[in-house]
Every structure is written in C-alpha cells, then in structure tokens.
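J.: just need the structure, nothing else, for what follows:
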Amino acid sequence: MKHYTSLLFISSLLFCWMFISCKSTQRLTDWSLVWEENFNQKKGFNEQVWSKIPRGGADWDNYMTDFDSCYAMRKGKLVLRGIVNHTQLNDTAPYLTGGVYSKGKKVFSDGRIEIRVKLDPAKGAWPAIWMLAENADWPVGGEIDIMERLNHDSIVYQTVHSYYTYTLGLREYPKSGSKGMIDPDCYNVFAVEMYPDSLSFYINNIHTFTYPRIQTIEKGQYPFNQPFYLLIDMQLGGSWVGTVDPKELPVEMKVDWVRFYQQKSIK
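T.: As a prediction, this is how the structure comes out:
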C-alpha cells in the first residue's frame, strides 16, 4: 500500500510539472527572446553588461564589496556570496556581500525579464533581484522588486515602490505588493512583464499579482514606462530582515541565467 501511495504521489507531481511546463511554454510562444545572459564565462562576468555594486549607506548595500571572495563563476552560474569579514583589515564592516547591476550598460523596458536563481538560506540573509530607473532618482523613478527573500523563508516578496507608494504612502489602491511560494531547495524562476499600463509578476511562471496604472490626481503613481536597469545582490542584515547569525555564513546566491523577451508583433 505504501508503495502504491508513493507511486500515486510521484505521478501527481509529474503531472503537475508537465501541466505547469506546458502552460508556461504555451504562454511564452507570444514572446521572442531578444537577449540572454548565461554566465558561461570561466573567469569573471561580462563587464560590458555588469558592474559590481559599490558600497553605500542603506541597509541593502552597506556591506557591498568588490572583494573577489564574494564573487565566483562556477559551472555556468554567477555566485554571489555573503561572508564574515575575517581578512579585509582595512574594511571595518563585519560582513561582506557581493552584488552586480547593469546600471549605465544594459536597460530593459516593454518586455518580460526572467531570472533563474537558487537561494541558500541563512539567518539575516536578504537576497534580492530588482530594478531601478536608469534616468530618474529614487523614489520618483520607481523601484520594481522582482524577488526578495528573508532568512529561511519559503516565500518571497514582489513589490513596487514609487513616490506614490513611498512618499504618499498609497500602497493599497492599487495593491503594491504580493507574496508567493518557492521551492527553497531548488532553482526558481522569477519574472516581471513590463507594459505601458501595468507590471505583472510571476514565480515559476505562475502569476502572482499585477500592478496597474490607474487614473488618479496624485503624483507619481506609475513611473514604470521607462528604461530600468537590473540589480542582483546577496544582502545581509538590516531593519527588515533582522540580525545576522555569523555561524550560518557563508551564504550563496547562485544565478543560472537572465533572459529578456519582447512580444511578437501581430501580423
């Protein structure tokens, strides 16, 4: 009986995988792949597209570094690491983190961007994939959070920020964020579709929520119809994620690929 139950369970999982795969493949037939990054370089990432994120004063970038130990190219993956600072004696930060962005090099608009990534867990780990406006300051230019994961969670957060949501505090009309389940032990695919009148978010090709442009007298509700650059970073600590447990470090964020699609023209 146990053997029969196990077979039924495996068959059910296989059916679900085939159904989701078929559904996602059918959806993406309306899109054309126009650019991709597979991180197949043996040494170093493509510097024509990516730069290391410099140190800043916010929670998300106050441990960023160009230290080589926080970056690796491993079996076709870009590996971004969060580590305890044991060796950089001239750097007083207790932790060091790696992150890359395409600022000033590669921008995206009017299309679908997907990122396949595996997120290792740790207390205080805060990996993120997000976008900022290339030609406008925050929050006026807007922020698109494709994925943020905290600690050991089996959920991720997908959110938009703008003058409308942040400065004016208007986060519920329309709803500015959502949570979705991931498989914490596997690679997951996170995506956003960028339209002139909406942003649609996905996790493993399952739609999570849509943020629309609405008619309103308030300023800055939809600044997302412009070029954005992409940030991928392994963050540690901060007021949202909480304190870091150094015993759970190093922690890694493994990026398999980034793909950008645009809709096929209707003939």
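
J.: switch to C-alpha atoms for all contacts and neighbour counts from now on
T.: Will do.

J.: A strand includes residue 17, no?
T.: No - counting by DSSP: H, G, I helix; E, B strand; the rest coil, residue 17 is located in no strand; its state is helix.

J.: how much space separates it from residue 32?
T.: 23 Å (C-alpha to C-alpha, to the nearest Å).

J.: quick one: which of the two has more around it?
T.: When residue 17 and residue 32 are compared for neighbours, residue 32 comes out ahead with 15 against 12, by other C-alpha atoms under 10 Å.

J.: surely the more buried one meets residue 263?
T.: Yes - the pair residue 32 and residue 263 qualifies as a contact (C-alpha atoms under 8 Å) at a distance of 6.0 Å.

J.: would you do the same for the sequence below? I want to compare the two.
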Amino acid sequence: MIKHILFFLVFSLGIAHLAQAQFNPSGTGYKLVWQEEFENSEQVDPAFWSFENGFKRNNELQWYQEPNANVVDGRLVITGKREKVKNTNFDAENTDWRRNREFAEYTSSSINTRGKYEFQYGIMEVRAKIDTAMGMWPAIWTLGVNNPWPSNGEIDVMEFYRVKGEATILANAAWADEGQYNAKWDNAKIPFSNFLQKDPDWPNKFHLWRMEWTEQSIKIYLDDELLNEVDLARTVNPDGFNPFHQPHYILLNLAIGGNNGGDPSATTFPKEYVVDYVRVYQK
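T.: Below is the predicted model:
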C-alpha cells in the first residue's frame, strides 16, 4: 500500500511538473503573468472579457452578439451563424452602413480585454483552430489603449481572409499616416496554399500563434515559423508618438464577409472559431 501511495505521489508530481513546464516560452527570463484557459465556466468570463455588439467595421456582414461565444470543454467557441436579426440602430435615412441596414443576415461574436487586461511588451501565445471556408475572417489582434485608430496602433497576430481572391494568412502591424484614419501597414501575406502543401489536414488542427514584443520589434510566429518582423524604430505616428510603446489589449473575433472576408452566400453554416488558450509572458 505504501509503495502504491508513493508511486501515486511521484506520478502526480510528475504530471504537475509537466503541466508547469508547458508555460515556458522560447527565450529565457520570461514568466507567465496572465492566462485565459477557458476552464472556469460555460460562459465567457466577464472578469476578463467584454463583448462588442452590432455592426462594427469593414462593411462586415455579421451582427456581433454575446450568445455566439461560449466556453465548451475548456475552449472558447465563437460560432458564426446564418440568421436574420434586426438592426436595433436602423435608420433608413442614415448614410452610415451600420445604421442603414435594416437587418443582419449573419451573427458572430467579438470579445476583448479592454479595461480588464492590458500589457506592454512580452510574449503572447494563442492556440486556436480556424475555419477557412469562404467568407470567414477570424482574427487574433491587439489595439493600443490611447488615441483613436490607427494612431493607437494595431497588431494582427493572426488574420485569415481573401487577398485578391486567394485564401491568405496575415501577420500585420498598423500605425498612423498623414490624414485622419489613414494607416501605414507592415504586412506579411502568406498564401494559405503554402500551409496546405505542408499539411493537407491543416484546417482541422489547432495551431500556435505567438507574438514576441519588445521595445525594438514585434515578431509574429505561426507554429514556430516567423511570419513577420516589425522594426519599431519606424512605427512612429506623424505627431511623434509610437503606438507600440504603450499598453495594448487583446481582441478575438470571427468576422464574416465585408471588405476582405469574401462572399459567404454559398458557405454552409454554422462555422466555429475555437481558441484553446491565451497566455502572456513577461520578463
């Protein structure tokens, strides 16, 4: 009996050690400082996340709403649906597309940590599985806490959409150019076919996106492959402010259609964007 107890204790300690070891990112000196494992409830944790609601940007087709984001078996599941919902902000005479559409034909969710968790520099890792069907536009991104877009700075750790009709994985950063709402971009656009050639089953698997952010640079990786490196010496707004030298908050969303998503009319719904975890490490 004693031997069995000792074996159980050693085995348990070993499992605990392995569980702890997974929180060591590449590069020494980093420690886990924030994590969302999506294991606490069936609903998105309001202590960590806020929801966007309604039509938001890029002429996208989806109406963002809370019910489309749920926690299932320890994972965040954002579901894109084809369903008709009333635009509560409808105004037929308004010139803003967010107001003059009477209905949305699709729904989805967008969540963010603004005002609840923000960080400056470090490593962010997100393990996720994306749906690559026509019309899908999933994203992992951050925005700076100060100034309107694009003066606040945007980091696209992951975007998937169509570029000139071709399915593409993107890793980007944006900051302000001259003129209101004009952005400068440092884009990496990798044809999705490159990933399918390596693994035809790629869309059915989880993948690890990682952003390594220092005062000097932003490096964005997918499954340890460097997709883009942004030199922060040149990401300066016209007023001299560098938006990547300030805290950012995290956004996770599944957009549908719009400027870049493509036409989802022939796509079978529902569609799921699944996030296993979000982790942030700092020195």
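
J.: now the lengthiest strand in the first structure: buried residues?
T.: The single longest strand within the first structure, with elements called by DSSP state E, is strand 251-263. Neighbour counts over strand 251-263 of the first structure (16 or more other C-alpha atoms under 10 Å) mark 251, 252, 253, 254, 255, 256, 257, 258, 259, 260, 261, 262 as buried.

J.: equivalent analysis for stretch 190-201 of the second structure, please.
T.: 190, 191, 192.

J.: for the second one, which residues are in contact?
T.: So the one you mean is residue 191 of the second structure. Contact partners of residue 191 of the second structure, counting by C-alpha atoms under 8 Å, 6 or more residues apart in numbering, are 166, 167, 168, 169.

J.: filter those residues down to the buried ones.
T.: 167, 168, 169.

J.: and which of these is nearest to residue 257 of the second structure?
T.: residue 167 (13.0 Å; C-alpha to C-alpha).

J.: that closest one: what secondary structure?
T.: strand.

J.: residues contacting it?
T.: By C-alpha under 8 Å, 6+ apart, the neighbours of residue 167 of the second structure are 132, 160, 161, 191, 192, 193.

J.: can I get these in a markdown table including secondary structure and distance to residue 142 of the second structure?
T.: Output for the contacts of residue 167 of the second structure, formatted as a markdown table (DSSP: H, G, I helix; E, B strand; the rest coil; distance: C-alpha to C-alpha, whole Å):
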| residue | secondary structure | distance to residue 142 of the second structure |
| --- | --- | --- |
| 132 | coil | 21 |
| 160 | strand | 15 |
| 161 | strand | 18 |
| 191 | strand | 23 |
| 192 | helix | 22 |
| 193 | helix | 26 |
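
J.: tell me which element the aligned residue in the second structure for residue 145 of the first structure falls in.
T.: Using TM-score structural alignment, the partner of residue 145 of the first structure in the second structure is residue 156. Per DSSP states H and E, residue 156 of the second structure falls inside strand 154-163.

J.: so what does residue 199 of the first structure match up with in the second structure?
T.: Residue 199 of the first structure maps onto residue 218 in the second structure, with residues paired by TM-score structural alignment.

J.: if you could redo that for residue 262 of the first structure, that was the one I meant.
T.: In the second structure, residue 262 of the first structure lands on residue 282 (TM-score structural alignment).

J.: cool, and residue 100 of the first structure?
T.: So residue 100 of the first structure corresponds to residue 111, using TM-score structural alignment.

J.: the closest residue to its match other than its chain neighbours: neighbour count?
T.: Once flanking residues are discounted, residue 111 of the second structure sits nearest to residue 51: 4.6 Å by C-alpha to C-alpha, 6 or more residues apart in numbering. Burial of residue 51 of the second structure is recorded as 20 neighbouring residues (other C-alpha under 10 Å).

J.: before we move on, what about residue 205 of the second structure?
T.: 11.

J.: what does it align to in the first structure?
T.: Matched to the first structure by TM-score structural alignment, residue 205 of the second structure sits across from residue 186.

J.: give me the residues contacting stretch 216-228 of the second structure.
T.: Against stretch 216-228 of the second structure from outside (C-alpha under 8 Å, 6+ apart): 157, 171-172, 187-188, 190, 207-213, 229-233.

J.: can you check stretch 160-171 of the first structure too?
T.: Under C-alpha under 8 Å, 6+ apart, the answer for stretch 160-171 of the first structure is 138-145, 176-177, 211, 218-223.

J.: relative to residue 206 of the second structure, how far out is residue 85 of the second structure?
T.: Taken as C-alpha to C-alpha, the span from residue 85 of the second structure to residue 206 of the second structure is 31 Å.

J.: same thing with residue 133 of the second structure?
T.: Residue 133 of the second structure is 16 Å from residue 206 of the second structure, by C-alpha to C-alpha.

J.: who are the contact partners of residue 161 of the second structure?
T.: With contact set as C-alpha under 8 Å, 6+ apart, residue 161 of the second structure has these partners: 135, 136, 137, 138, 167, 168, 169, 260, 261, 262.

J.: mind running it again at 6 Å?
T.: 137, 167, 168, 260, 261 (C-alpha atoms under 6 Å, 6 or more residues apart in numbering).

J.: and what of residue 241 of the second structure?
T.: Contacts of residue 241 of the second structure by C-alpha under 6 Å, 6+ apart: none found.

J.: quick one: secondary structure of it?
T.: Taking three-state DSSP, the label given to residue 241 of the second structure is coil.

J.: what's the answer for the one 4 residues further on, then?
T.: Going by three-state DSSP, the secondary structure assigned to residue 245 of the second structure is coil.

J.: can you tell me what it aligns to in the first structure?
T.: Checking TM-score structural alignment: residue 245 of the second structure goes with residue 225.

J.: and the nearest residue to residue 44 of the first structure once chain neighbours are set aside, how many residues sit next to it?
T.: Excluding its sequence neighbours, the residue lying closest to residue 44 of the first structure (C-alpha to C-alpha, 6+ apart) is residue 73, at 6.3 Å. When neighbours are defined as other C-alpha under 10 Å, residue 73 of the first structure has 18 of them.

J.: burial measure for the corresponding residue of the first structure for residue 258 of the second structure, as a count.
T.: Alignment note (TM-score structural alignment): residue 258 of the second structure maps to residue 238 of the first structure. Counted by other C-alpha under 10 Å, the residues lying close to residue 238 of the first structure total 17.
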